[in-house]
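> A structural model of the following input is requested.
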Amino acid sequence: MAGGWSKDGAVQEQIDSTIEDALERARSELPRGESLEYCEECEAEIPQARREAVKGVRLCIKCQSERDKQRSSVSGYNRRGSKDSQLR
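Down below sits the predicted model:
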């Protein structure tokens, strides 16, 4: 059931769009290619077990953890919000 300015299914479309955007961002960040033996950032040796477990790894665990912390601040806010969400 639509309410106000929104059409039927508008909320679900917004949810689906947010999920698709998050999946696209995550897929674009997946490592590709051959794993490095030394970290791109700190030049520490990357253990063999990590190189085998994560294909295309480019960072050591410490540097990867720091990068993940920085990226966790990305908002899940969908900028394609409906007029209804803007009026509230």
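> from here on, contacts and neighbour counts on C-alpha atoms
Fine.
> name the residues of stretch 51-68 that are buried.
The neighbour-count criterion (16 or more other Cα atoms under 10 Å) identifies 51, 56-60, 63 as the buried residues of stretch 51-68.
> kindly check the end-to-end length of it for me.
Using Cα to Cα, to the nearest Å, the end-to-end distance of stretch 51-68 comes out at 18 Å.
> another one to check against the first:
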Amino acid sequence: MVDWFDRAQELEQRQRDQAIQAQLRQPRPVGPSLTHCQDCDNEIPPARQALGGMTRCVPCQAGHEKRKRT
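Predicted coordinates for the structure are as follows:
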């Protein structure tokens, strides 16, 4: 017998899976990374640069993504 709690868990899992798939469909940055952030001109850490295609430091990228959501 399926109760409301089981249905809520299934719905939550389905929404989580959809959010993950939507994120995976987003284009990944490619090419060489910048050495300094395009917004604040602070240095981009070497570990972040190694990911490729990075143009912003973490705080600036977080702010950029937050502005895109609203």
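> which of the buried residues of stretch 51-68 of the first structure fall within helices?
Counted as lying in helices by DSSP state H, out of these, are 51, 63.
> touching stretch 23-34 of the second structure from outside, list them.
Here stretch 23-34 of the second structure makes contact (Cα atoms under 8 Å, 6 or more residues apart in numbering) with 44, 49-56.
> one more time with 7 Å, if that's ok
Around stretch 23-34 of the second structure, the neighbours that count as contacts under Cα atoms under 7 Å, 6 or more residues apart in numbering are 49, 52-55.
> ok, so of these, who is nearest C40 of the second structure?
Distances from these to C40 of the second structure were compared by Cα to Cα; the smallest belongs to T55, at 10.6 Å.
> my read is that the closest one contacts D39, right?
No. No contact is recorded between T55 of the second structure and D39 when judged using Cα atoms under 7 Å, the distance being 8.6 Å.
> which parts of the first structure are helices?
Along the first structure, the segments classed as helices by DSSP H run 10-28, 48-53, 61-71, 83-87.
> returning to what we had before: now the buried residues of stretch 51-68 of the first structure in a markdown table, with distance to Q12 of the first structure?
What follows is the buried residues of stretch 51-68 of the first structure, written out as a markdown table (distance: Cα to Cα, whole Å):
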| residue | distance to Q12 of the first structure |
| --- | --- |
| R51 | 40 |
| G56 | 35 |
| V57 | 36 |
| R58 | 37 |
| L59 | 37 |
| C60 | 39 |
| C63 | 37 |
